[in-house]
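Engineer: Pasting the sequence and the predicted model now:
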Amino acid sequence: MRKYIFFVLLFCTTSVAAQYKTLYDFSAPTIDGDTLHFSSLKGKKVLIVNTASECMLTPQYEKLQELYEEYGGDDFEIVAFPCNDFGKQEPGDNETIKTFCTQYHISFTLMEKIAIKDNPPPVYRWLMNSEENGTLDAKVWWNFQKFMIDEEGKVVDFVRPTKSPLCDKIINWLNE
């Protein structure tokens, strides 16, 4: 009987350990100081991107807004995390960043400025680590790396920083 109980406990422990987190397990502060509970995005595809105001890729803000205007709403959300880690190209504070983004008429979710390299916030540790997300390991290479999250809150893939938010990989994913 003891062996039976041991194996049942071992099986249950192993099953629990194999369960990976989803996006819905996280929350983070928005640029306005509110808290975004990612569970509020259940049922939506989500594109998470680290951004910077002084990067040669900064015009991607315009493309992100175009993508959001085309697909955003009930089925899709963009969540942007300003970050100064790559080339020190986001030196401003949250208010400066928010003001800068007005020129692109941003209507998608803009988060509080973060650091990714030395101490990534929990949601970015999850995005980059297959042991947490169950899908992939993905180092963030530069500003404007885009992570694709499905309607169940699972990491699907990522798109390198130099690829446009309007690239075929993202558009095809959104149209699936």
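Structural biologist: Perfect, I can see it now. Numbers count the residues shown, from 1 in each chain.
Engineer: all contacts plus neighbour counts: C-alpha atoms, from now on.
Structural biologist: Fine.
Engineer: Next up, identify which helix or strand the most centrally placed residue in the chain is on.
Structural biologist: The C-alpha lying nearest the average C-alpha coordinate of the chain belongs to residue 48 (Cα atoms, centre = their mean; 2.8 Å). Element membership for residue 48 (DSSP states H and E) is strand 45-51.
Engineer: Give me the residues contacting that strand.
Structural biologist: The contact list for strand 45-51 (Cα atoms under 8 Å, 6 or more residues apart in numbering) reads 58, 75-83, 90, 143-151, 153, 174.
Engineer: Filter those residues down to just the ones in helices.
Structural biologist: Among the contacts of strand 45-51, the members found in helices (DSSP state H) are residue 174.
Engineer: Of the contacts of strand 45-51, which belong to strands?
Structural biologist: If you go by DSSP state E, these have 76, 77, 78, 79, 80, 81, 82, 146, 147, 148, 149 in strands.
Engineer: Narrow the contacts of strand 45-51 to just the buried residues.
Structural biologist: Applying 16 or more other Cα atoms under 10 Å to the contacts of strand 45-51, the neighbour count classes 76-83, 90, 143-150, 153, 174 as buried.
Engineer: adding another structure so you can compare the two:
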Amino acid sequence: MSVHQFSAKLSNGQVKDLSDYHGKVLLIVNTATKCGLKNQFNGLQQLYDDFKDQGLIVLGFPSNQFLNQEPGDDDQIQQTCQLNFGVDFPLFSKIKVNGKDAHPLYQYLTKEASGILGGAIKWNFTKFLIDRKGEIIKRYAPTTEPEEMVEDIKALL
């Protein structure tokens, strides 16, 4: 299996097959615009700007499962990310990342890359680095700053 077997709805309502990203390096992140870690949007956008021409795509998956830190609808989230953080990497429709109603992509990610404390996503801005074949290479803690991932990203590009 790989992440390329999944699809998800973009914030504009269009369904996106992740197989469209075959051959790209992906950084999949669950986001929240009201989280204390929200300044990571700036670093994620910087990674995207620095490496998109070499094949990196950052994919943002808003989730409201952690202390109601993403209460807005998809349009509000998109506007906040663009206006406050200059985000132009793909943002998806708000999803659940934990529990029985978790998006199938996140069920797969948390099963295959369980993390230090077990499978569940512990907080906003948990990151998964995916290689060009769609395989999970590494899971990063929410507190891992985007710039700390540069060498791992470069190694895959």
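Structural biologist: Cool, got the structure. Because the structure is a prediction, the values reported are computed rather than measured.
Engineer: Please report the TM-score between the two superposed chains.
Structural biologist: The TM-score (TM-score structural alignment, normalised by the length of the second structure) is 0.91; 149 aligned residues with a Cα RMSD of 1.1 Å.
Engineer: if we can go back for a sec, got the angle between the strand holding residue 48 of the first structure and strand 76-82?
Structural biologist: 20 degrees (axes from the mean of the first three to the mean of the last three Cα atoms, to 10 degrees).
Engineer: Now strand 45-51 of the first structure on the second structure. Mean distance?
Structural biologist: Aligned to the second structure and superposed, strand 45-51 of the first structure gives a mean residue distance of 0.3 Å (mean Cα distance after the TM-score superposition for the first structure).
Engineer: How far does that strand sit from its chain's centre?
Structural biologist: Centroid displacement of strand 45-51 of the first structure relative to its chain, using Cα atoms, centre = their mean, to the nearest Å, is 4 Å.
Engineer: Stretch 101-111 of the first structure now?
Structural biologist: For stretch 101-111 of the first structure - counting by Cα atoms, centre = their mean - the centre lies 16 Å from the chain centre.
Engineer: Pull up the distance across that stretch, start to finish.
Structural biologist: For stretch 101-111 of the first structure, the first-to-last residue distance is 12 Å (Cα to Cα, to the nearest Å).
Engineer: and it, which residues are buried?
Structural biologist: By 16+ other Cα under 10 Å, the buried positions in stretch 101-111 of the first structure come out as 101, 104, 106, 108, 110, 111.
Engineer: Among those, name the ones in strands.
Structural biologist: Among those, the members falling in strands (DSSP E) are residue 110.
Engineer: Farthest-apart pair in the buried residues of stretch 101-111 of the first structure, please.
Structural biologist: The distance between the two most remote of these (Cα to Cα) is 15.7 Å, for 104 and 111.
Engineer: Aligned counterpart of residue 160 of the first structure in the second structure, please.
Structural biologist: Counting by TM-score structural alignment, residue 160 of the first structure lines up with residue 141 in the second structure.
Engineer: Distance check, that match against residue 22 of the second structure.
Structural biologist: Distance of residue 141 of the second structure to residue 22 of the second structure, given as Cα to Cα: 25 Å.
Engineer: just residue 128 of the second structure next, same as before
Structural biologist: Where residue 22 of the second structure is concerned, residue 128 of the second structure sits at a distance of 16 Å (Cα to Cα).
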